[in-house]
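[1] Can you look at this prediction? I've put the sequence above it.
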Amino acid sequence: MADEGDVLTDLNNSAGNGADNQPVAGLISQYVKDLSVENPNAPESFQWQEQPELDVQFNIGGKKINEEITEVELKISVTAKSQSGTAYLVELSYCGLVGMRNMADEQIHAFTYAEAPRILFPFARRVIADAVRDAGFQPLLLDPIDFQGLYLQQLQARQQEGGAPAAGHA
């Protein structure tokens, strides 16, 4: 039996009015929207001795599908170059459909550009690692990214410029 103050007791005695008015957000689905893998100098690139330099670029986009669903797009571009040339290029567009309801605009913006990318990143990271491995190289394990920290930095920079973030822009 549930004791006083127990979660089950609290659920049974909640003072809710039955209305769907609590803020809620969550991932509905995720998918690879676009993936490009290039190995332009194979098979010569497999003989190169020098360690390639990596250029990793990220971009986050949000597109409203309807009032409650937003597509969050995490774009990752990786280029591995050495003095001998380009070893490989990988471009990934990894997306998630995010449902959000009863949330303030600031919360929607923060979830779209900080929390949703944090949730999607480990899956995108695996796709990149597999793509690099399938191109014939050692799998590339991207370092974790502090999306919340980056979001707060950009928000602070925009506030110092005198503008607030517009919904739909990071």
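    All right, it came through fine.
[2] Could you use CA atoms for every contact and neighbour count after this?
    Fine.
[3] check contacts around the closest residue to residue 90 other than its chain neighbours.
    Spatial nearest neighbour of residue 90, excluding adjacent residues (C-alpha to C-alpha, 6 or more residues apart in numbering): residue 37 at 4.6 Å. Neighbour list for residue 37: 88, 89, 90, 91, 131, 132, 135 [criterion: C-alpha atoms under 8 Å, 6 or more residues apart in numbering].
[4] try it against this one:
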Amino acid sequence: MADTNANGAPEQDATAAQMKMNVLAQFIRDMSFENILAQKGTGGEMTPDVQVQVNLDARKRSPDHQFEVVMKLKIDAKSKGTTSQLFLMELEYGGVFHIENVPEEQMHPFLLIECPRMLFPFVRRIVSDVTRDGGFPPLNLETIDFVSLYRNEIARRQAEQQTKRADA
């Protein structure tokens, strides 16, 4: 019979390692904001159509258990109904994470799902502040579904591999 705790739940083996993650640093690697509307000298009422592209990158750092994750955003705002560009923002925001006791087969999704979730509130704030300071209403990014983003990228890579095999 398995040992149980006071709540009747099975006790965890004391040697079972707990997953551990710490954010060691966060930083803006690169950022640009172009107010194209102001550069053209036009104004007036415009309804923006905002397109957001998100790319993620992760790599192992030389100290043990350290990883760097970078979220790359490209935000393109055009006036609805026209091709008139209002602004363009590009942001690369990174984090350095200390991660222990995550199984090797789970490390890739962990780095590209859980780590960006930790960074996202800071990215949202930067985008809001920069668009506001750039002369537009603050852009409050909607929450990004990093699980879906990860699954879509894996499916895209698998389709690409199959296409390469079929062409060979």
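    In hand now; what should we look at? Only a predicted model underlies this, so the values are computations on that prediction, with no experimental measurement involved.
[5] Where does the residue nearest to residue 90 of structure 1 sit: helix, strand or coil?
    Using DSSP: H, G, I helix; E, B strand; the rest coil, the secondary structure recorded for residue 37 of structure 1 is strand.
[6] what does it align to in structure 2?
    For residue 37 of structure 1, the equivalent position in structure 2 is taken to be residue 33, counting by TM-score structural alignment.
[7] how near is its match to residue 41 of structure 2?
    17 Å (C-alpha to C-alpha, to the nearest Å).
[8] could you measure residue 103 of structure 2 against residue 17 of structure 2, distance?
    In this view, residue 103 of structure 2 and residue 17 of structure 2 are 10 Å apart by C-alpha to C-alpha.
[9] again but with residue 116 of structure 2, I slipped
    Distance, residue 116 of structure 2 to residue 17 of structure 2, using C-alpha to C-alpha: 23 Å.
[10] go on, residue 117 of structure 2?
    Applying C-alpha to C-alpha to residue 117 of structure 2 and residue 17 of structure 2 gives a distance of 23 Å.
[11] need the longest helix for structure 2.
    In structure 2, assigned by DSSP state H, the helix with the most residues is helix 146-167.
[12] whoops, structure 1 was the one
    The longest helix of structure 1 (DSSP H) is helix 116-134.
[13] mean shift between that helix and structure 2?
    Here helix 116-134 of structure 1 is compared with structure 2 after superposition; its mean distance to the aligned residues, by mean C-alpha distance after the TM-score superposition for structure 1, is 0.7 Å.
[14] Next, report how far that helix is displaced from the centre of its chain.
    In terms of C-alpha atoms, centre = their mean, to the nearest Å, the gap separating the centre of helix 116-134 of structure 1 from the centre of its chain is 9 Å.
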